[in-house]
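# Prediction below, plus the sequence it came from.
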Amino acid sequence: MDPTDLFRYYSDMDSVSQYRAAIPSWNLYGEQALFPDVLHSERIHDRAAGLDWRIDPHRHPLLHQFFLIEQGDTSLLAENQTYQPDPPCIISIPSGVVHGFDFASGTEGYVITIPMDNLTEVFSPSAVTAPAMSRLQIMPAGSDIIAACEKLHEEHRARGIVRSLHLRALATEIACLVARSIADTRQSGEARLDPRFEKLVALIDEHLQDNWQATQFADAINLSTRQLARLCVKETGTTVTHLLEAARMQEARRRLAYTRTTIANIAYELGFDDPSYFSRRFRKHFGQSPKQYRARIEIDEAIASTAD
């Protein structure tokens, strides 16, 4: 939807920002505490039955969700559009997408909620799965996807050895099956992914520390900067600048989580001349400073090790 259309649609409000502020941003269905596990899985019945089979519109700033609908009528409201998918189907909802559900009584399926920090190889802007994971996706669920979701749910309920690692592997499998299904659809002639964008994603990953600008990426793909801008908007709905910064910020999160490199050095390594500016941009993306993020990761790791 064009931003001006959004403003007109909510013309009874003082501004679009007021509308956005009115949409709840939840960690997990309203809980505001730190995410309690490597991921979360539950049956739709267990969550929705106590809410009269309705989940009001909300969004998750740092979480990706998969809804597997095995049976039952479902109405999905996502970004001001209503969908009524036919089961069995899987719905992939990126972080930040406003969504709500009306389920028919007795609907069966699973809700899988994944902190993007815990699966950066899938959700990073430079990941090969990024184009599939960055958009709302609704598609038929084959037996392979259903089996993977069921296995993940079983593993989530268990407390066996290497549980966290196994959960990450199963979540990765589900994401890859979704991405592959999308790719198969595109190869059949529907909404085929532009190979120039695939090359751009690879180049961003390759030159993450080189501080390349849009002109350098455009030259490497034999496009003008204007053509590159249109390509990014078509494939991801965002600008080149945002895509580049998002990739650097995802890498910053990875280094904050998995290395003891100082915050200042991480900023310099990723092409930021001023660590203070880096910290401000990090807070803009994730709602917390790099120092706060690193402290949160340490707490999450302690929780995960206890669960294992």
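Received, thanks.
# CA only for contacts and neighbour counts going forward, please
Will do.
# any idea where the helices of this protein begin and end?
Using DSSP state H, the helices of the chain run over 3-9, 16-22, 44-48, 120-123, 130-133, 143-157, 163-187, 195-206, 214-220, 225-236, 240-258, 263-269, 275-286, 290-307.
# Turn those into JSON lines, columns for mean neighbour count and distance to residue 63.
Listed next are those as JSON lines, based on neighbours: other C-alpha atoms under 10 Å; distance: least, C-alpha to C-alpha, whole Å:
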{"stretch": "helix 3-9", "mean neighbour count": "12", "distance to residue 63": "24"}
{"stretch": "helix 16-22", "mean neighbour count": "12", "distance to residue 63": "17"}
{"stretch": "helix 44-48", "mean neighbour count": "18", "distance to residue 63": "17"}
{"stretch": "helix 120-123", "mean neighbour count": "20", "distance to residue 63": "10"}
{"stretch": "helix 130-133", "mean neighbour count": "22", "distance to residue 63": "12"}
{"stretch": "helix 143-157", "mean neighbour count": "17", "distance to residue 63": "17"}
{"stretch": "helix 163-187", "mean neighbour count": "18", "distance to residue 63": "13"}
{"stretch": "helix 195-206", "mean neighbour count": "16", "distance to residue 63": "22"}
{"stretch": "helix 214-220", "mean neighbour count": "15", "distance to residue 63": "28"}
{"stretch": "helix 225-236", "mean neighbour count": "16", "distance to residue 63": "18"}
{"stretch": "helix 240-258", "mean neighbour count": "19", "distance to residue 63": "14"}
{"stretch": "helix 263-269", "mean neighbour count": "17", "distance to residue 63": "24"}
{"stretch": "helix 275-286", "mean neighbour count": "16", "distance to residue 63": "11"}
{"stretch": "helix 290-307", "mean neighbour count": "15", "distance to residue 63": "15"}
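# In addition, the following structure is provided for comparison:
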Amino acid sequence: MAVYPHSLPDVHPDIGETPLATLMESEVMMPALAAREWVVEAARRQGRSHALLLTAGKGVATLRHGQLALRAPCLAWLPPGMAQSIRLEAGGAGYMLSAAEELVSRASAASQHAAALRNVADRLLHIGPDEMAAGRDMLCPVFEAVSHELRQAAKGAAGIAVAYLSIVLTHLWRMSDIDPEAPTGDRPGSVVFQRFLRVVEMHFREHWPISRYARTLGVTERRLHAASMRSAGCGPLAVVHERLLQEARIRLQQSPLPVAQVAYGLGFRDTAHFNRFFKRHMGMPPGSYRRRVLEEAGREDLTYSAWP
């Protein structure tokens, strides 16, 4: 792993400085006589995660690759860039919630099961009628409460919205077959370093300074640095940078979102900061990296198509 001696890029302002309405949307979908369709990746919703609670009827979510059949009661979680639209048949009803990465990150980190909830938030999940038998009655009031907070826009609404979003993620984790915690036994290094990796996984999008990682772990920065050097051969800042770069590469390769939305989803204030960070470590700006990956994929497809 290479050592990156640079400081972390600028971060988003605190959630309290950003109006809740710009970070989250909620819609109560009442029954209708005709089918309806919602464009999930509309401009104002790009880079957001979406939660759909279907309480009546059926529908379909059109994904980047394929479709997801929906039949009430069900709960679907759609990470950024995963879905294109949601169509409900006549009589369909439920709730739809969209949340920016800032809220999702804080909602997962607020739980004692933060690693598991972050794992949940990064996956496409569908909880069908069998698993939803008991969860529906508990989740309806949660979605109703989020809608109420968005309408009222009262003091502390963002904090309450984060708490409710954490409840939704917890229900998704409870009803899915995702392991409760990522195993640490196969991770190299000391207990301190293993714990550091888990905290990095939860907070690398927030661009914490290393001092905050050390404080969260209850160790000094010197001890954290020593543990990281012994286990990874580089300092803790390089570990954080490497995780951030890994996620950036994955999103640039797999997500249809523009570079600006990828940057925002990774916690950068603007595209310029992301471009500098990516180019400094990868030798090219993110746009060029994405074009190169697409060109290489196109050449591979051409090669395979020529096989007998």
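It's in. Source: prediction; values computed, not measured.
# returning to what we had before: minimum distance to residue 106 of the first structure: which of the helices of the first structure has it?
helix 44-48 (6.6 Å; C-alpha to C-alpha).
# sorry, back to before: can you check which of the helices of the first structure gets nearest to residue 94 of the first structure?
Judging the helices of the first structure by C-alpha to C-alpha, what sits closest to residue 94 of the first structure is helix 130-133, at 6.3 Å.
# In the second structure, what range does the closest one match?
Using TM-score structural alignment, helix 130-133 of the first structure lines up with residues 118-121 of the second structure.
# Spit out the contact partners of the residue mapped onto residue 59 of the second structure from the first structure.
Using TM-score structural alignment as the criterion, residue 59 of the second structure maps onto residue 74 of the first structure. Going by C-alpha atoms under 8 Å, 6 or more residues apart in numbering, residue 74 of the first structure touches 84-86, 101-104, 107.
# ok, 10 Å please
By C-alpha atoms under 10 Å, 6 or more residues apart in numbering, residue 74 of the first structure lies in contact with 53-54, 83-87, 101-105, 107.
# what's the neighbour count on the spatially closest residue to it that is not a sequence neighbour?
In space, and not counting its chain neighbours, residue 74 of the first structure is closest to residue 103: 4.7 Å by C-alpha to C-alpha, 6 or more residues apart in numbering. Neighbourhood size, residue 103 of the first structure [other C-alpha atoms under 10 Å]: 22.
# Now which residue in the second structure aligns to residue 103 of the first structure?
So, by TM-score structural alignment, residue 103 of the first structure is matched to residue 88.
# surely that match meets residue 70?
Yes. With contact defined as C-alpha atoms under 10 Å, residue 88 of the second structure reaches residue 70; the gap is 8.6 Å.
# before we move on, the earlier item: how much space separates the match of residue 103 of the first structure from residue 178 of the second structure?
Using C-alpha to C-alpha, to the nearest Å, residue 88 of the second structure is found at 28 Å from residue 178 of the second structure.
# Next, work out how far apart residue 42 of the first structure and residue 154 of the first structure are.
From residue 42 of the first structure to residue 154 of the first structure the distance is 10 Å (C-alpha to C-alpha).
# Now which residue in the first structure aligns to residue 98 of the second structure?
Checking TM-score structural alignment: residue 98 of the second structure goes with residue 113.
# do you know how far that match is from residue 297 of the first structure?
Look at residue 113 of the first structure and residue 297 of the first structure: by C-alpha to C-alpha, they are 18 Å apart.
# go on, residue 58 of the first structure?
Using C-alpha to C-alpha, residue 58 of the first structure is found at 25 Å from residue 297 of the first structure.
# Residue 269 of the first structure too?
21 Å.
# now residue 235 of the first structure
Going from residue 235 of the first structure to residue 297 of the first structure by C-alpha to C-alpha gives 31 Å.
# what's near enough to touch residue 127 of the first structure?
Contacts of residue 127 of the first structure by C-alpha under 10 Å, 6+ apart are 120-121, 133, 201-202, 204-205, 247.
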